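Engineer: let me see the structure of the following:
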Amino acid sequence: MHGFCMLNCFLSRPDEVTFTAQFDRPGNIGRVHIGKAEIEGYKSKVGSVITSRDFITNSKGGPTWRLKFEICTFPLKGKVRFAFSDSTADARDFDDAIITQQETVRATPEGHENMPENLNNLAIVLLQRFKRTGNLSDIDAAISAFKQAIHLTDEDGLFMPLYLNNLGNAFLARYDRTGDTNDIMASISAYRESKCFDHTSNPFYIQTAIFCYSRPATDYDGYPDDRLVAAQYWVGLSQQHDPSQVLAAYSTAISLVSQVASLSQTIQARYRSLLKVSRLSTSAATVALGLERIDLALEWLERGRGLVWNQLNDLRTPIQVMKPSGADYPPANITEELERVSKALDRAGASRELWLAPSAGTSFTDVRALPGFEGFLKPLIHADMIDHLPASGHVVIINVHEDRCDALALRRGVHELCRISLPDFSYTKAEGLRESLKLYLHASGARTRGDWNATRGMRREGGSGGVVKNILRDLWILVVKPILNPGLCGESKSLTLPEFAISSYIPTFQTLVDRVKKPRKVEPENAGIFMISQPGTPNQSPIPKPERNAAATVNRVINIMENYTCVHFACHANQNTSDALKSGFALYDGQLDLSSIIQKQLVGAELAFLSACQTSTGDESLAEEAVHLAAGMLAAGYRSVVATMWSIQDQYGPKVAEGFYASLIDSESEGLNADGASRALHYAIQNLRKSLGDSESSLVSWVPYVHFGV
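Structural biologist: The predicted structure follows:
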């Protein structure tokens, strides 16, 4: 047995596993459990690591074997406990980890090759507990253990620089606490000695290092987390010393992102995993663009964006794609298995469903073996994107990176990808504009819903220096104008984007492709708008002028939603950036969250108008994931979503909605659907703009409305 096959058998049927002479490496079982816990970020699996120690010790027998097991698995046990204590800040976990590492050191025979590593592991946990508690006895013990590890390691030992660096960290931590200059001098000495091992100009060692990172990165039997770390080192070394390998390195790293944040994890664990690689796709695309590989840049940007939403969308896609194929093709057993896995995993990552992910992978493999289904649920390639563009208009993707900024433009019928350089824009500039807007909105009260003029008054234009105007001007000159046809723009600086285009936004290209590939025809009997107005939500500010005060309870709303093509929420909203599926709308008796909406499988969902607070505001640390309600409603099946980037003024919300629906109903589309939604919002906002003007306070009132979808 090898890798995950062995692991899954042991986890599901431990009594049936027979250990042979080939499995006479006692650390392997503990390591297998560790890998499972690391991949899934699933705390209860830590118990499996610890339980496996007692299970193997008692069943295998023999003092020599048990001693081997103690030496090999005690560090693993401590590693798992410490890993989770570091994230949960549970002092008992730190205590358990330290006790475990101390037992490991005691169980290791004198002169054993593992002794330096075990001492180093003990010192690391002591150092971390010191940082939490400030107990000087911990840092003293940590320094002593680091020194012992160094003393027992050969001068040219592989881990000598690591141990020296760790010792330097420990001395520095004690200096920060005590101010003893002897500690800072000792820290500098340890750091200086460790740096002696760092650099070499010998190309043999550099190529060897690249090879040593590329091998584990491309080892399909390795754990995704470890492979991704190796791939990132491979990327860094290749960029500096061997550019011929950089595309292969990035390709490997990008392919591992979906495995690191896989379906076998909870939503929260996936987001934690994605934080580690939040900039990977934009960095990869930047390198690809520099090498004129625009096709790769497009694919890599897509594979690194909206991963969680795409996974949720994939859970429903199999059923929608295969049901029209008939009862016999694909085989009924595959269809039924996909249906089972889809429904289970669609329940938003509930802990008891995590182990169904391997079943999903097996089912997908079976489907891909069928003629015509070879690309089933695989990542989009640029040819798929070009072949499924909207009938009219352009699709523009903007990549902002420290090294360069570019826009990619695509249009139906034009197979050549167009790259537009944005030389005067920069990542630093974008960060500055975002920070300026955030500070201005906070000062203006636009982070809290209400009638600003009535409650606090809009800040006068002179007080803020025209912040919003300046931001819009910079975006027009530095980003929008270079993308638009210069023949249309001319030299005037007073023109605006709405004079040239009706804008829509999508979190991922997959969102667009799905809607183009699967057009809907709305049945007249299902066409209609379900409007939810909850003006008196407990613990929330009142929303004025509701048309009707219906009983907007969670159960009533969710059950009625599936009977209408369009839904309008005029209520408060909550965005949970740590678990997007727990974001939702505040109703009278509780929150209607996204997970409940997604589980409903709203087959006829067309349009969602979110007249709520900041429904398209995402998480700054996960910008590529579009962790906001608008993207969530697209994932739930709605083809078109109207949302806001910041809180809207209640006095203007009804005017925008009235103009929007008047334009939508007057459109030539059959039935009330998402067709024409972007145009309807465009006209409604332009009418509001005409009545308010372009003063600073007026811009904050009409700019935040955004259309998502097609």
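
Engineer: use CA for all of it now, contacts and neighbours both
Structural biologist: Will do.

Engineer: not counting sequence-adjacent ones, nearest residue to Ser342?
Structural biologist: Spatial nearest neighbour of Ser342, chain neighbours left out: Leu315 (4.8 Å); criterion: CA to CA, 6 or more residues apart in numbering.

Engineer: repeat that for Glu193.
Structural biologist: Closest to Glu193 by CA to CA, 6+ apart is Leu164, at 7.1 Å.

Engineer: determine the set of other helices and strands touching the helix or strand encompassing Ala83.
Structural biologist: Taking DSSP states H and E as the definition, Ala83 sits inside helix 63-88. Counting contacts by 3 or more CA pairs under 8 Å, 6 or more residues apart in numbering; DSSP states H and E, helix 63-88 is packed against helix 27-40, helix 46-60, helix 91-107, helix 115-133.

Engineer: one more, so I can put them side by side:
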Amino acid sequence: MSIARWTAHLRSRIIAFQRGDHRGVVAERALVHARNLWDVASSDPGGVPLEIAKVIAWVHWCRYRALGTTEGDEDLQAAMSLVAAIVELERDVVPQELLDFFDEYDAATDPQAQAQAAIELLSGSNGDSSILPRAIRMLASAVGKLPEDDPNLPHYLSYLSDTRQKLFKRDNNRAELDRALANDRRAVELTPEGSTELSRYLILLSLTLQSLFEHGDSLSHLDEAVEIGRKAVAATPPDDPELTTYMSILGLALRSRIGVTGTDDDIDEAIALASLALRRTSPGDPDLGERWSVLARAAWEKAMRSGALEDVDATLVAARNAVAATTPDHRDVSGRLADLAEVLVERFLHLGQLTDLDEAVTTARAAVGTARVDDPALDKMLSILSSALWRRFGHSGSLTDLDDAVDVMRRAVGIVEGDGGWLSNLGAVLRLRYQRTGNVADLDEAVTAIRGALEAVPPTHQEHAAVLANLGGALRMRFDERGEPTDLNDAITACRGAVAATDPEDPSFPAMLTNLGSLLQTRFARLGALDDINEAIAMALQATDVMPETHPGLAGVFGNLAAALHLRHTTTGEARDLEHAVATWTRAATMTTAPTIARLKAARGRAEAIADAEGPASAVAAYADAVRLLPLLLWREVSRDDQQYPMETVAAAIARDAAACAIEAGDGALAVEMLEQGRGITWSHLLGTRTDLTMLRHAYPDVAADLAACRAVLDGVGNDDEESRLWAAQEFDVLAARVRGLPRTADLPDPARFLHPPRLEDLLPRKGNDRIVLLNVSSWRCDALVLSHDGVTVVPLPTLTVDTVRDAAGRYLGALQEFEGTHGSSADRLVLEHGISDVLEWLWDHVAEPVLSALGHTSTPTGNWPRLWWCPTGALTVLPLHAAGYHGTAGRSVLDRVVSSYATTARSLARPRTRPAATGMLVVALPETPGRRRLPGTEDEQHLLAELFEKPTVLADAGATREAVSAELVEHDWFHASCHGTQSLRNPLAGGLLPYDWETEGLVGIDVLTDHPGGEFAFLSACTTATTGIANLDEVVAIASAMHQSGWRHVVATLWTVWDDAALAVSRALYPLLVRHGYPDASGTARALHRVTRELRDRDPDRPSTWAPFVHAGA
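Structural biologist: Sure, this is the predicted structure:
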């Protein structure tokens, strides 16, 4: 029933009573209707309307008149309580008859008895909030009648304030808080100085003021809360047991003010109070957890302001103790768990230790899991969990963590609709997922969320600038995705607003300037308006002016300034801009206190500018400086995703361009050395192969640990301490020089070359007929660097360019992917074969034939075939160089002139490999894999190997689990995988073999396949096991190359999805050449695979898809 109908029913009963019919008001249904009307009306945020209160009061008055003084006493009290409340607000609305009686009744009621009755009513309510209005009316009536010198009046006023605040929590009627404040003020005013009760009334007034601030954002309330709290503490004797509580309450007020406008003095005072309160608290005190929690929150504010690790660690100790002192069923356990999780995330930002982040995720999940559904801090707990999850994603690359972070943040937004902070955080996480997955829907949702945040965060809010910057970043990404000018202009507007809203003294101010300057550069490059580039330069100059010399971000700002100057130079031709740009890039590249990635960006910009202005030969020294920085990129222990990012972006092509410039300058040896120093870095780091750092770790672990610690300071996140960065930079140089003077060891054979390029003589093949061909693809020029035991020969490739190679790779991959999406008809197959053949012929014309002719390989050998290792760079890494040629014409193909193998780098071939004793063959055979098509040839391959090898270990069908393959692989030196494989061109580290339980346990990936001290032979008879990713071409990230890098001497793999019968045909022809009289010998693998491939090609030259995908990597 509605309010209107209940009111009408009650009015009709009152009218009947006035006409002499008492039955309606004395009926039980009248009370039911009155209670229902009161309950519904009480839900109104503004409280019960006066008119409804008057109707209910009149019903009780009529019942009292009808029932008499004995039976109607409860109705009389109810009527008088309601009239008291109405009179307090608007006396004139009360009917005169009722008002006259009330005045007499109120005057006759003993205020002491009335107040005590209210207190007894509250104490016996067991938390029943329905009695709050009645108690308030009784207490208000009592305090209104007591004289101001009554000693009990402050006590009753305090009770009245507390009751009003409880009603506010129930109904959210702000007026009750204002009345509570007036009651507390009057209690303090009426309590004389020196009274033992004064401190209690003062602290209660401070709490009420804090509550008003929390629900109204009036800073004056908070300032007064602090001052009143200080008076309360000062007025409390040292031996008063309540002093500890009062200190904690003052500490809470200080912490609230610290979050808004607080000073370092406020922080220090809050920590001192919390520490003193803690010392006054015994170990078994039930408030011990609360004391630790107050200290943790105060220490957190100090840590956030100082950025010092020692302050974070101090906060962590307090937060851990707070959790330890809190029982699982405590009302605040979830909040304290959330505080601990937040500190753990911050500690991870300082040290990069995954254990901190794992604990943060676990702790935050526990906080959310123990929180009440209506916990007002649940949204913050969810935000902390989301933060921990997306940061762990950045470390582990787990998309599950990122998906969970988005889901958790969406839940937080749903709890507090329209909360600007949570909407902005949701937008940031969605932006991150877009960067990982490329899903534009995430980017659109991010923009929408951040726009919503902007509407919710007023310009006066301290986070307004951050939200504007977040919006600018999201719009910039969407512009890069779609090219819509509106997004770029809106991004500039947002970032301009962020600059205007940020105090120049704020640590984030340089970043705001830099973001705006970068956007203005982008718009200038698009539209050519000089005003944009001039302003961009001005922004960068202003940013450099406000940053200290050792600030970790200064090198990046200098880099942006140099880029803007160079961009203006390319438009206006102003020579001074070019000079200034080169000088600025040089300054940034040589800032040893800066993160490596910022230095590398600057070094690359400088080298490219010099090469462009003066010619590639003039830029050799500049490029050499850039290449020397490359090995430092991955010294920190970071996730695979973090490792790949700089290699795919900033580091991409630097080594190739450096080599091209050295060739232009006539120094082929230097070209080889720089190319080798700058490639294969990711592999070496991931697999622990012989990089300078891994060798040093084995030889001199203490020195290696000290060097790694220096890099952690310089390249880590969240570390802006100038003194520590300066010390780390100086210490790194001292330690590196010390390493170069260390004695040689087996693990560190040439310490004098530490962090220097490999020497050419260490890369040359040892056999006279062997050649290693480094195919260098650069925007400056393209060449083959041919290594023989005599030295290096440069073979120019004048018809090759970066664009033509990229085009050929696109046609090749496009043909394969297009066929994958068809039904595999004869017509589809014909299109595929033509597409592959077209690329093979192109490779012959522009790459293979010029190289082979220069080497003298102009016809098919009649005797011993020469060996050649292809070591491609750039987009050539995805192309089948070993199969290049015109296969319908005899002798015009690589297959007809040399035996081909592949290597990721020349040094991977130069690395000594001990030949293991054969320990048997492991066969993984999966003709049936859940969710994949059947591979009937797998069973035939299994039978073939069973005949050739003595007692091979076979993992077949459901026995070929990920765990079983992982366990058996390390026990065998021969390995044959006849199963499905998969590869992601954009994320090749995610590729691998599909075990039987791949849907639940995942792939047998690179991590498993390389966890081996070095096997002899592996045949990956699975699809795409040699396919290289396209995101980081120079790292040649593929399963086969990973196994070779990790120590496997010979790996046979496939470049694309192979026909089942083709894999079987190669197995049948290859293995008998490697196994003689039951004894396996893999030393002739390359020649054997070459022979088998030629035979298959000769049978069907027009179907390269059947014979061209099989490749050899290794010795």
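
Engineer: show me which residues of the helix holding Ala83 of the first structure are buried.
Structural biologist: 66-86 (16 or more other CA atoms under 10 Å).

Engineer: likewise for stretch 701-710 of the first structure?
Structural biologist: The neighbour-count check on stretch 701-710 of the first structure (16+ other CA under 10 Å) flags 701-710 as buried.

Engineer: now stretch 592-612 of the second structure
Structural biologist: 592-611.

Engineer: which parts of the stretch 351-500 of the first structure are strands?
Structural biologist: Ranges of strands within the stretch 351-500 of the first structure are 394-400, 405-411, 414-421, based on DSSP state E, counting those that start in this stretch.

Engineer: what's the matching range in the second structure for the first one?
Structural biologist: Taken onto the second structure by TM-score structural alignment, strand 394-400 of the first structure occupies residues 771-777 there.

Engineer: how big's the offset between that stretch and the first structure?
Structural biologist: Its matched residues in the first structure lie on average 0.9 Å from stretch 771-777 of the second structure after superposition (mean CA distance after the TM-score superposition for the first structure).

Engineer: list of residues touching that stretch?
Structural biologist: 656, 659-660, 764-765, 782-788, 800-802, 867-874, 876, 906 (CA atoms under 8 Å, 6 or more residues apart in numbering).

Engineer: generate a PyMOL selection restricted to the buried subset of those residues.
Structural biologist: Of the contacts of stretch 771-777 of the second structure, the buried ones can be selected in PyMOL as follows, counting by 16+ other CA under 10 Å:
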select buried, resi 656+659+660+764+765+782+783+784+785+786+787+788+800+801+802+867+868+869+870+871+872+873+874+876+906
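
Engineer: now, which of the contacts of stretch 771-777 of the second structure lie within helices?
Structural biologist: 656, 659-660, 802, 906 (DSSP state H).

Engineer: okay if I get the strands of the stretch 351-500 of the first structure as JSON lines plus distance to His382 of the first structure?
Structural biologist: Shown next, in JSON lines, are the strands of the stretch 351-500 of the first structure (distance: least, CA to CA, whole Å):
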{"stretch": "strand 394-400", "distance to His382 of the first structure": "13"}
{"stretch": "strand 405-411", "distance to His382 of the first structure": "10"}
{"stretch": "strand 414-421", "distance to His382 of the first structure": "9"}
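
Engineer: which residue in the first structure aligns with Glu74 of the second structure?
Structural biologist: Checking TM-score structural alignment: Glu74 of the second structure goes with nothing.

Engineer: and Glu74 of the second structure, how many neighbours?
Structural biologist: 14 (other CA atoms under 10 Å).

Engineer: and it, how far is that from Arg65 of the second structure?
Structural biologist: Relative to Arg65 of the second structure, Glu74 of the second structure is positioned 12 Å away (CA to CA, to the nearest Å).

Engineer: again with His1090 of the second structure
Structural biologist: Separation of His1090 of the second structure from Arg65 of the second structure (CA to CA) stands at 113 Å.

Engineer: compare the two (neighbour count), which wins?
Structural biologist: Neighbours were counted for His1090 of the second structure and for Arg65 using other CA under 10 Å; His1090 has more, 22 against 18.

Engineer: and the more buried one? What does it align with in the first structure?
Structural biologist: Looks like His1090 of the second structure aligns to His682 there (TM-score structural alignment).

Engineer: how about Ala1040 of the second structure: what's its closest non-neighbour residue?
Structural biologist: Nearest residue to Ala1040 of the second structure, sequence neighbours excluded (CA to CA, 6+ apart): Ala1026, at 5.2 Å.

Engineer: next, that neighbour: secondary structure please.
Structural biologist: The three-state label given to Ala1026 of the second structure by DSSP: H, G, I helix; E, B strand; the rest coil is coil.
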